[in-house]
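Student: I would like the atomic coordinates for the input below:
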Amino acid sequence: MAGLAATSFYWQGCAEGDAIAADRPLRELLRSGETVAMGIALDQIQRSWALSRFGGDVPYEDFEQEVLECARTLLRQPPTPAELSPYTGEGANHASALNAMMNIARAEDCGLIADVLERTSNPNVREAVASAAGAALSCCDDESAGCGRLVGLIGTFADDPRLPVLERARLLGALDRAPGATATALRDRGARFL
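Tutor: Modelled structure (predicted):
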């Protein structure tokens, strides 16, 4: 796989990703309406943002709102089938969207993030949920409907002994800056548990 698909974390091994032209501008991929193209673009942009920590300009800085809208579009979709992205499994579209939102999610995204967490069984997607949820919950002023629901779901998953401890800890880590008594109680309980 060459070009964009080759460096897209969640779409490795995706036959459809092989067909995406490496010379298509990222903005075109974001606006394409094609799930795989949008996912690959989100992976590329998030990777560039992450690498900017090590110096240099922040690429695609003016893309933030467009990235959020693209990610929200993918989160509203059903999870992509595992066959589409063998490396990631079911829900690569959700994983790409959530990962791209790890620093830019807003309080209004809590409901979409909760919807994905509620229905996924994929540990890759749950890990991406933890990243996006932390950003979204840090923007909440109180335990409003969407924020409170997401905090409650994180608590449910963090209490599930069938999940690996590291996965549960990552989810609890999303509550670091979440407001409210429920989040505080979960953090305290998690600190004793872990």
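Student: CA atoms for contacts and neighbours, from now on please.
Tutor: OK.
Student: helices of this structure, start to end?
Tutor: 15-18, 26-30, 35-51, 64-76, 92-100, 110-119, 123-138, 145-158, 165-173, 181-193 (DSSP state H).
Student: could these go into TSV alongside mean neighbour count?
Tutor: Compiled in TSV, these are given as follows (neighbours: other C-alpha atoms under 10 Å):
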stretch	mean neighbour count
helix 15-18	17
helix 26-30	19
helix 35-51	22
helix 64-76	19
helix 92-100	30
helix 110-119	20
helix 123-138	24
helix 145-158	20
helix 165-173	19
helix 181-193	15
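Student: is it possible to get TSV of these that adds distance to Leu84?
Tutor: Putting these into TSV (distance: least, C-alpha to C-alpha, whole Å) gives the following:
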stretch	distance to Leu84
helix 15-18	7
helix 26-30	18
helix 35-51	9
helix 64-76	15
helix 92-100	8
helix 110-119	18
helix 123-138	15
helix 145-158	26
helix 165-173	24
helix 181-193	36
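Student: nearest to Ala82, out of those helices?
Tutor: Proximity to Ala82 (C-alpha to C-alpha) singles out helix 92-100 among these, at 7.9 Å.
Student: to compare against the first, here's another:
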Amino acid sequence: MFDSYHWQEALIDDAELASARSRLASGEGEGTDFLALLRSDCSVAVGVALDHYHHAETMTRFGDNNPFDPYSDEVLERARSILKSPTVLKSETGAYEDGANHSSALLVMTILVDPDAPEDRQAITSALQKASTRVSLEAAAEAAGVILSDASSLDQDLLNALADIILDESRDVWDRVRGIVALGNVTDRRAGDVLAKAARQKNPKIQLEAAIILSSRHMSTHRTAIEEITSSWPEDADYPQSLVLDALRAANTDGP
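Tutor: This is a model prediction of the structure:
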């Protein structure tokens, strides 16, 4: 049984929409119920619909079908439109936190974002710069990672937005790690440059997270940085440091 991620305590005043929500939450809802919520003018209803789409898509890993997949194009357009609108306050909607409408939209974007669409690149760049909650930051960073790894060309503005988070030593380490993780599948050397800078900072968690990705994606271009980071590590270091050391040993065996 699933209602939503961010809107469990938020009420829908419209009786028909509230009934559609209840049917979806019970598992007995249909596409018409989903579309009624998605197409409404109610922030709560739309947010619930977007959360249902994301949740259904995550369940496909267990062999389930996403019953809302036929509406993916409309879901994407709705998410895009929400990201162009102001965030809503929890005091106005009863949502779990401020900006829940953007959080729901960003979660959908992690699935449906078009890596080569300028409007999506700009929207995610803006979301990274404005994210005020962990949920919105994590979703924006994940969507950024999809764009940077899958796009036909690297978006420098988007990479810069992630770099601003990763390299800001005044920020919470959790935030910075989300930025690093977003670069996990990005092979462009410029992403490696950002990670190398992070790896040379003082925080050991940031060093390690950056080193793991450098060793798996950027060994040929950033071996020097990896060697600097690992020079003080014991040769028999435990996991996950061992991942980096094993990669470095393999690279040294294979030669430059």
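Student: Thr7 of structure 1 is nearest to which of the helices of structure 1?
Tutor: Between the helices of structure 1, helix 35-51 lies closest to Thr7 of structure 1; by C-alpha to C-alpha that is 7.3 Å.
Student: for the closest one, give me the average deviation versus structure 2.
Tutor: Once fitted to structure 2, helix 35-51 of structure 1 is off its aligned match by 0.9 Å on average (mean C-alpha distance after the TM-score superposition for structure 1).
Student: what does His102 of structure 2 correspond to in structure 1?
Tutor: Aligned counterpart of His102 of structure 2 in structure 1: His94 (TM-score structural alignment).
Student: who touches the most centrally placed residue in structure 2 in this structure?
Tutor: Centroid-nearest residue in structure 2: Glu142, 2.1 Å away (criterion: C-alpha atoms, centre = their mean). Listed by C-alpha atoms under 8 Å, 6 or more residues apart in numbering, the contact set of Glu142 of structure 2 reads 110, 178, 182.
Student: quick one: map it onto structure 1.
Tutor: In structure 1, Glu142 of structure 2 lands on Ser131 (TM-score structural alignment).
Student: just the contacts of Glu142 of structure 2 now: which is nearest Phe34 of structure 2?
Tutor: Nearest to Phe34 of structure 2 among those: Thr110, at 19.7 Å, using C-alpha to C-alpha.
Student: not counting sequence-adjacent ones, nearest residue to the closest one?
Tutor: Excluding the flanking residues, the one nearest Thr110 of structure 2 by C-alpha to C-alpha, 6 or more residues apart in numbering is Ala143, at 4.4 Å.
Student: repeat for Ser91 of structure 2
Tutor: Per C-alpha to C-alpha, 6+ apart, closest to Ser91 of structure 2 is Asp98, 7.9 Å.
Student: from His52 of structure 2, how far out is the one you found?
Tutor: Relative to His52 of structure 2, Asp98 of structure 2 is positioned 19 Å away (C-alpha to C-alpha, to the nearest Å).
Student: again with Ile226 of structure 2
Tutor: Taking C-alpha to C-alpha, one finds Ile226 of structure 2 at 42 Å from His52 of structure 2.
Student: same question, Ser40 of structure 2
Tutor: 15 Å.
Student: ok, Val67 of structure 1 - contacts?
Tutor: 30, 42, 100-101.
Student: can we see that at 7 Å?
Tutor: Leu42 (C-alpha atoms under 7 Å, 6 or more residues apart in numbering).
Student: can you tell me what it aligns to in structure 2?
Tutor: In structure 2, Val67 of structure 1 lands on Val75 (TM-score structural alignment).
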